[in-house]
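> sequence and predicted structure are below.
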Amino acid sequence: MSELIRKPNLDHVDDVYQQLLQMHEGLDEAQSLKVCARLILALANHIGDSEVVLSAIELARARPAPAAG
């Protein structure tokens, strides 16, 4: 099993971010959620390691710690 990479590991991150934003243009909320789900499933399939995908789900669901102050 591979471990989930948690440090920045994506080339052309700004281009990818822009494409992610554009992916939602002209879509209503339901369509936007469906396209996100299809993207997630495509990437999960590409990863091919359910333990890594489950680690990513756990990370995504984690709530950030409250700010000190």
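All right, it came through fine.

> from now on I want contacts and neighbour counts done on CA atoms only, so please keep to that.
Fine.

> centroid-nearest residue for the protein?
The chain has I40 as the residue nearest its centroid, 6.5 Å off, counting by CA atoms, centre = their mean.

> what sits up against the helix or strand containing that one?
Applying DSSP states H and E as the criterion places I40 in helix 29-47. Residues outside helix 29-47 that contact it (CA atoms under 8 Å, 6 or more residues apart in numbering): 23-24, 50, 53.

> buried only: go through these for me.
V53 (16 or more other CA atoms under 10 Å).

> try it against this one:
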Amino acid sequence: MSQLNTQSNFNVPDAFYERLISAHRDLTTNESNAMNAALVLLLSNHIGDLNVISQALDEARRSVMAEA
């Protein structure tokens, strides 16, 4: 059973963050939300392991619920 890796896996995390912010620049809120949804689907397809994807979805949901 594959396990979700929640440790940083980036050589240069700031470069990823800058790229992510840049990809959203000049998008409307709706376009930004649609881009996020497309990104989730693309990366989920790349991962291809429903167990890992389920763990990621659960973890992401917990992180949002904790902010409320």
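All right, it came through fine. Note that the coordinates shown come from a computational prediction; the quantities given were computed from them, not determined experimentally.

> whichever strand or helix holds A23 of structure 2: how far from the chain's middle?
Element membership for A23 of structure 2 (DSSP H and E) is helix 13-24. Centroid separation for helix 13-24 of structure 2 versus its chain: 12 Å, with CA atoms, centre = their mean, to the nearest Å.

> which elements pack onto it?
Under the contact criterion of 3 or more CA pairs under 8 Å, 6 or more residues apart in numbering; DSSP states H and E, helix 13-24 of structure 2 touches no helix or strand at all.

> if we go to 10 Å?
Applying 3 or more CA pairs under 10 Å, 6 or more residues apart in numbering; DSSP states H and E, we find helix 13-24 of structure 2 packed against helix 29-47.

> which of the residues in the helix it packs on are buried?
In helix 29-47 of structure 2, counting by 16+ other CA under 10 Å, buried: S44.

> how much does that helix stray from structure 1?
Once fitted to structure 1, helix 29-47 of structure 2 is off its aligned match by 0.6 Å on average (mean CA distance after the TM-score superposition for structure 1).
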